[in-house]
Structure formats: C-alpha cells, structure tokens
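1. The sequence isn't on hand, but the structure is:
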C-alpha cells in the first residue's frame, strides 16, 4: 500500500517502500500515475495532509477487497460537482448517504484510494487534469458503468470531526463536466433547467463548454483486471427461493422443476399463491402430490399484490441466502452454482442477474458486471441478514417502483447491488391468470389524471434530489407532448402543470400511508 499526502493541489509526502517516488512539480494526477507505474501491484491511497492522523489504515483491506474498487470520502458539506448535476443525472449516485458505504461516482480528494492496476488501465485514456477532484470524478463517472466499483466510504477515516470548507458552485466546471461525460443534448437541458428552476441564465458557461471534447473509455477496460475478492461472503452457503404466484399453475410447475434439478440445490422454496376469489382453494396440487428434493412452504392468500406476497415470503426465509424469483422463469441446471461462484469471486452480498424475454435481441443485452442502479425483485440473490429489517413498501402495491425502492432501502443500509449478465434467466412473461381483476387505483376517477403515475412520483420523492425531480419533470414535459392529444403548447403547459401537481399530491398521500 502506498499513501500519498497532498496539499494545495500538489503531492507533499509519500509513504512507500522507496524514497523519491514522485515529482513535486507535477500535478497530483500525474504523480499518482507515476507512482502506479513504479508500484503496479499496490493499492494507492490519497489523503489531504491534515488528515494524516485520522486515516483508518486498519480498515483498508476490508474496503478495497478487490482490485476494481475506487473509494473516497468527502468532508465538505457539498460535493465537488454542483447539486445541479441532478438535472442531468437521474441515478441514485447523486443523493449520497454519507453514514454508510454508498455507491456513487462523486469522488473527493479529501481521502480515498484506487488500485494501481485500474489507474494504469486509464493512463492513456483519460486526461490528467490539474484539478485533482475533477480527475477523480472523471475516472469514476466514466469507469462506473464499465465495471469500476465506486463508493463514498466513511470507514476511510476514524474519529474525524474535521469539516472542509464549502465548495463554490462553479457553473463553468459543471457545464464542462456535463459536456465531457454525457451526451451533448444534456448541456441544453441543463441550461434550460437552471433557468426554469433557479432563474440562472448561464450563457457564458454554456458557450465555453461547447469547445470541450467528450471523454470515453474502452468498454472492455476493466475486463482486463482479474478479480478475486478478499471478502468471505459465503459461510453456510444455504439458499431459499421465494416465488409469488397468481394463476400460473403450469408456468410455476416448470420453474419448480428447473429448481429441482439444480446442481446446487436450494433448501426451501416459499410459494405465495394468491387468489382473490373468496372460498377458493389452491390449484397447485402438484406441491403435495409430487416428490420434491427440497421443502416447499406453501402460503395461500386471498389478498393479491406482489408487495404483500413478497413480504409474506420473506418472513419465512431461513437460509443464509435468498433467491427472489418470478413464477414464469426458466433457468439452466447449473444456475445457482454459477451464481454462487460469481458472488464468492466478486465479494458481493447482493446480485441482480440478467433476465430477458425469449425474443430479446442479443446485441441489446448488457454484457458486463457493474454497480446496478435499480433492483430486480424476480431475478436477484441477496444475503438474508441484510434484508431482515426490510419490507416491500405497500404504498407501491399495484403500481410501479417497488423494485427500485427495495434497492434503495438496501443501499441506504450500506449494501451495494452488483449486476451480472450471467447466469442468465429466461423470463417467459406468461399471460396473467384468468381470475385476476384490474386494480382500481384511488385516483382513477379524478377529473385531472396524475402524470406521472403517483407511485413513480413517490419513488422520486423518497430517493432523489429536488434537482433530479425537476429534471425529470422537464423531460416528461417534452416526451409526453408527442403522444397526447392537446397540441396547443400553452394549453398543454397548463394541463401538464395540473397533472404534475396532482401526481405530487397523491404521492404525498401514499407516503403517509401506514
């Protein structure tokens, strides 16, 4: 491990196996690359010189348990990149929970680290900015979608009450960052949103950024890094499977058959069968009539709804791990075996797996592992202890957003979610059961229909920043204009405003639901 201390945008001290490993005249970014070339197998930690006594060296191995991790911690009250980035970026990376290890590309020069292997992969692909914070944020923003694992990590420091000065809201820096790291159209939306919501006319920053070149990385860059995590995440190795079902007898049978021939057998299958018809009985006779190589816990309920069904199932989980499945999937015989090998290798306790319909084009499939911004309730494996205190929020029942909300609950407890394209799940998207009835939402008969759906709005109110919500509002305004009947732009504006406020009203009502 090499520790690099800096001050006033220059390296001032390096703790390494050798002396004179850096040049005082070079920028910190150039110095880090230089050090990585001399120590290609080492972890490189950076820290402001004032934090030397607070660095939590004992936790370094735990934090950087594999070579594709980049982590930092920000001691300023705001981030290097302005909160207005929310007008452009809708992912949960922006609203950081600083109390836990939280996935984000928003890095800080205060304290952090990255393995030399990752730095050397990028040395010829990314500009070595004189501003160290810009350099770090650029690496993380470009690398995170390609497999670099990036975190805000409070465990980097111990017993530290120090607070750094608040950063200036630099519009030129913001526009430059957006131009270099997002599609060009986003600078126009950023300019518009700053005017609409903050009454800021950022003409000069907008014009200046037009001369900046986009930054990109080789899509396969981080595939070249061999990963073996130091985290021991599998102990007992037992797994239960939860499956909510409604009116899909044949499809569920095929799913159970696939599970019964796994080379890595689950201990328990928890099936929650829903049938809203009073006095009805189960149609899943094969659960009792056939022999299964695992215990099947069958719950029958007249209350429909995926959130309620999954909550009932989660209460019955006994194993160390749980596979959250749908009732109309098909999996290969070694599916669970493959999944556990990936979990062990990557050191992750939550993994969402590639899940596609039979006719989904191969060229559109995601083919690399990366930090997932959502969660798949029908295609994820999670460690049971991490979700013991969690439930699916019943405010999302019969709407949209419960998956994303559950994922956010996990992240806010400090549990990251990895997306892995393999092993793949085939999702048949079976027709709905014959006894299902369309649920009538509370706002169905309102004269002014909410737009977006109140459950979509609820997710955004609970988990996104105000800038992200406002940015979504602008995009929705333009997208929906093309498909709705009112073509008078002034009338459409006032209609959309009423619909937005209606959605916000119902989202807040859902938010207070017990």
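-> Cool, got the structure. None of these values were measured; they are calculated from a predicted model. Residues are numbered from 1 along each chain as shown.

2. When you work out contacts or count neighbours from here on, use the C-alpha atoms and nothing else.
-> Noted.

3. Could you check which helix or strand contains residue 469?
-> Of the helices and strands defined by DSSP states H and E, residue 469 is found in helix 466-481.

4. distance between that helix and the chain's centre?
-> Centroid displacement of helix 466-481 relative to its chain, using C-alpha atoms, centre = their mean, to the nearest Å, is 21 Å.

5. For it, buried residues please.
-> Neighbour-count burial for helix 466-481, with 16 or more other C-alpha atoms under 10 Å as criterion, is recorded at 466, 467, 468, 469, 470, 471, 472, 473, 477, 481.

6. Included below, for side-by-side comparison, is a second structure:
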C-alpha cells in the first residue's frame, strides 16, 4: 500500500506500507503523480489523503474495505459532493443523492480521502487526461469506468472522524465541462434549461464554453483483466430459498418448479404465495401435494391481492442463507443456482440482479456492473439483509416497488450488482385469471395525474429535489408530441396541472399508514 498526502493540488508526502518515505515528482499534478507511483508499484493499492484529514485517515481498515482490485473508494463527509446538487438536473440514477452514513455506490469521488489499485491507473493511463484539478480527474475516472465494471463507493469508514471536513466544490463552468465530456450533448442543453427555469440563472458563457471540449467516452478503456479476488466471505453454506408470488398461472408455475427441481444446486425451500380474491375460492395448485419435490414447498393461499403483500408474506418464511426472488413465468437452466452462487462467491456482494429477458431480446449489458435499480423477480439477496426491510405496500398495483426495495438495500449499505450470466428467460405470460382491475383514488379526477402517483412517490422518497425537477423537465418534452393538442402554452398549463395532481396523490400515498 502506498499513501499519497497532498496539499494545494500538489503531492506533499508519499509513504509506503512500512511507513518509509517514497520519492516522487514534486512538479507533477496529483493525478500524474499517482500514475507515476502506479508504474513504480503496479501491484499496490494507492491511497490519497488531503493533509487536512491526515490525522483521521483509517489506514488500518483499508485492506478490509478495499477487498478486491476492481474497486475505487473515496469519502467526503460534506453535505454535497464535488459537483454539488446541480448534477441532479441531468442524472436520475441512485448514484447522485449519496447516503453518507453507509458504504454507498456512486461515481462521485472526492480528493479528501480515497483508494484505488495501481492496475486501474495503468489501464487508463493515456486514455483519461491527468487533469490539474484532482477532484475532476477522480470523478472523470469513476464516471467513465463505473459503466465498464469498476465498483465505486462513498466509504465513510475511510475516516475515523468526519464532522470537521468538507471537500472542494466545482464551479458552474466545471460542471458544464464535465457534462459535455461525460454525457450526451443533449444533457448540456437540459442542464442549461433547468438552471434557467428552476434557479433563475443564465449561465450562457459556461454553456457556450462546452464547445471547446470533446467527449471522453470514446476512448478504448478495458478493465476486464483486473482480477477480482475478494478477501471477504459472504457465502457459507450456500443454502438458498426461492420465493414466488403467483395468481392464475398454474401451468407456468409448474414449469418453474420443474426447473428448480432439476437444479444441480437445489434450493432448500420454495415459498409460494398464491392469491385469489374470490371469497370462497381454494387453491388450484394440486401438483404441490400430489407430486414429489426435492425441496420443501411452503404454500400460502390468500384472498388479499397485491404482489408487495405476497412477497412480504414469503420473505417472512425464509430460513436459508440466500433468497432467490423469482417470478412465476420464467425459465432457468439446471446450473442457474450453482453458477449464481459462484458469481456471488467471487464478488462477495450481498445483492445481485440477473439478466432477465424475453426470448430473442438482445442483452444490452454484458459486464458485471453496479445496477441502478432492482429486479424483484430476478434477484438473489442475502436473507439477513432482506429481513430488515420489506416491499412498500404503498406501491401496490402501481409501479416502483422493486426500485424502492433496491433503494432500501442501498440505504443500509448493500450495493446491487448486475450479473449478465447466468441468464433468466422471461416469458411475460398473459395475465392469469382471478384478477380484478384495481380502482385508484384518482381515477375519477377530471385532471389525471402524470406521472403515475406511485412513480412520483418513488421520486419524492429517493431522489434529490434537483433530480425531481430534472425528471419533470424530461417528462415535459417527452410527452409534448403525444398530446392531442399542440399549442405549447396550452400544453404547458395542462402538464402543470397533471404534475401537481401527481404530487398531490403521491403525498397522500406517502402519508398513508
């Protein structure tokens, strides 16, 4: 491990793990200095620390926190990150509003304290400019490489004390430059419109200045060769339960059970929650008892409708180390659970969402990456973590319960990784029987809410104010061409009414016990 201390945008001291002084180029920028050290120590972790918090850096826990080489950690205890709240206007992902109390996935890095492996720096050398601004460089590296498989986190345990430190903040010029270099050009325009509309600012010079910068995303960078040999242990027995909510899909569910019965690594329990709202109805799943299965089937029959309630009932019955949250209309190969546990053992994470596509659909993501949402029918999670939370029934019959569940995991320090394999085939079966169309409180309103109040609820609960406003701006432009009337002024006033109606009902849902 090599520790780099810096002050006033220059390296001041470099110390080895044995607490020996290491020579360095005093004329180089911090970024260039790190690259030089990576060349000299290609198998080392490179730690950086601003002198203002040198006394509080937690070096003894770095080995534990940085448990494999394809990671990048940093921390700034300040309320906002380097780019501040305004970056939320153009990115809606969960990586913007950082929970500073837990280890949290984000590309937003800080020069205050952090760690990266030398092998990553060597991979990006010559492909990402060694900016004079160290904060800009760190954020650029993380933003580009996160989508390539680098796992990036805000890690509060890097410091033993956090109350008195705050990181550097970017100017509006720097913000526009970053957006131009790391996003599609349209986001520069949207940032400008959002600042004009919501902050009454007119950053025309910063906007025009972006013409002098090119995208950094076109460079050929590959991080796949960086080894992932995690020192943590998250898989002990490898036992797994499967939960499946179902309604009126008897044949599809039977096929799922047959797939599970043929697994090379069998589940311990398969927990099925069957729903039927008819008062005098009974279960139609006769094969649960008249056939022999190589696992325990826990069957709950309920007249209460709703997938959130069904999954919560099932989660309460889990007993194993892991739980596979499945749908009742999927197909998996007989090696699915075995290969899934192998992937879990390699990355040592506690929540994974798998590729789940319909037949003949092209897979978009081929790399293991930090996932921005959560698949409630295609994920495996550590049981101890899901027992601390539940699916929010305020989303029942609407949209957003799976994304909300993912945010609950992140806010207790559990990242969600996407695994492109093993794959799940999703049949998207026709809606089963015994279903009644839910009646929402807002259905008879003369002004219909837009977006759906459950979608709006998710935005209110989990996005920053700037992210909510940025989403509103995108929605405004997105739906303009889909309206029956094209008068821009009329459309604006109608859209505002629909948005306000959505916020009203979302807050009603939020207040509901």
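-> Right, received. Where do you want to start? Computed from a prediction, not measured in an experiment: that's the story for all the values here.

7. Next, the TM-score between them, please.
-> The TM-score (TM-score structural alignment, normalised by the length of structure 2) is 0.98; 511 aligned residues with a C-alpha RMSD of 1.2 Å.

8. packing partners for the helix holding residue 469 of structure 1?
-> helix 185-198 (3 or more C-alpha pairs under 8 Å, 6 or more residues apart in numbering; DSSP states H and E).

9. which residues touch the residue nearest the centre of structure 2?
-> What sits nearest the mean C-alpha location of structure 2, by C-alpha atoms, centre = their mean, is residue 372, with 3.0 Å. The neighbours of residue 372 of structure 2, taking C-alpha atoms under 8 Å, 6 or more residues apart in numbering as the test, are 93, 94, 95, 416.

10. Is the counterpart of residue 80 of structure 2 in structure 1 in a helix, a strand, or coil?
-> Residue pairing (TM-score structural alignment): residue 80 of structure 2 is matched to residue 78 of structure 1. Per DSSP: H, G, I helix; E, B strand; the rest coil, the secondary structure class of residue 78 of structure 1 is coil.

11. what about residue 78 of structure 1, neighbour count?
-> Residues near residue 78 of structure 1, counting by other C-alpha atoms under 10 Å, number 15.

12. Make sure it is actually in contact with residue 164.
-> No - counting by C-alpha atoms under 8 Å, residue 78 of structure 1 sits too far from residue 164 to count as a contact (9.7 Å).

13. which one in structure 1 is aligned with the residue nearest to the centre of structure 2?
-> Checking TM-score structural alignment: residue 372 of structure 2 goes with residue 373.

14. Checking its match next. Helix, strand or coil?
-> Quick answer, by three-state DSSP: residue 373 of structure 1 is coil.

15. quick one: it and residue 402 of structure 1, what's the gap?
-> 14 Å (C-alpha to C-alpha, to the nearest Å).

16. do residue 92 of structure 1 as well
-> Noted for residue 92 of structure 1: a distance of 15 Å to residue 402 of structure 1, by C-alpha to C-alpha.

17. ok so, going back, buried ones among the contacts of residue 372 of structure 2?
-> 94, 95, 416.

18. For residue 64 of structure 2, state which of the residues you listed is nearest.
-> Nearest to residue 64 of structure 2 among these is residue 416, at 19.3 Å by C-alpha to C-alpha.

19. isn't that closest one right next to residue 347, touching?
-> No - contact criterion C-alpha under 8 Å: residue 416 of structure 2 and residue 347 do not qualify, at 11.1 Å.

20. so how far does the top strand by length along structure 2 sit from its counterpart in structure 1?
-> For structure 2, the strand that runs over the most residues, judged by DSSP state E, is strand 417-426. Strand 417-426 of structure 2 differs from its equivalent in structure 1 by a mean of 0.3 Å after superposition (mean C-alpha distance after the TM-score superposition for structure 1).

21. go on, stretch 465-480 of structure 2?
-> Averaged out, stretch 465-480 of structure 2 is 0.7 Å away (mean C-alpha distance after the TM-score superposition for structure 1).

22. mind checking how far residue 161 of structure 2 is from residue 281 of structure 2?
-> In this view, residue 161 of structure 2 and residue 281 of structure 2 are 60 Å apart by C-alpha to C-alpha.

23. what does residue 103 of structure 2 give?
-> 47 Å.

24. Look at these two and report which has more neighbours.
-> Neighbour totals were compared for residue 103 of structure 2 and residue 281, and residue 103 leads with 24 against 13 (other C-alpha under 10 Å).

25. What's the match for the more buried one in structure 1?
-> That one, residue 103 of structure 2, aligns with residue 101 by TM-score structural alignment.

26. Next up, the contacts around that match.
-> The contact partners of residue 101 of structure 1, by C-alpha under 8 Å, 6+ apart, come to 151, 152, 153, 154, 155, 414, 415.

27. With secondary structure added, can I get those in JSON lines?
-> Listed next are these as JSON lines, based on three-state DSSP:
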{"residue": "151", "secondary structure": "strand"}
{"residue": "152", "secondary structure": "strand"}
{"residue": "153", "secondary structure": "coil"}
{"residue": "154", "secondary structure": "helix"}
{"residue": "155", "secondary structure": "helix"}
{"residue": "414", "secondary structure": "coil"}
{"residue": "415", "secondary structure": "coil"}
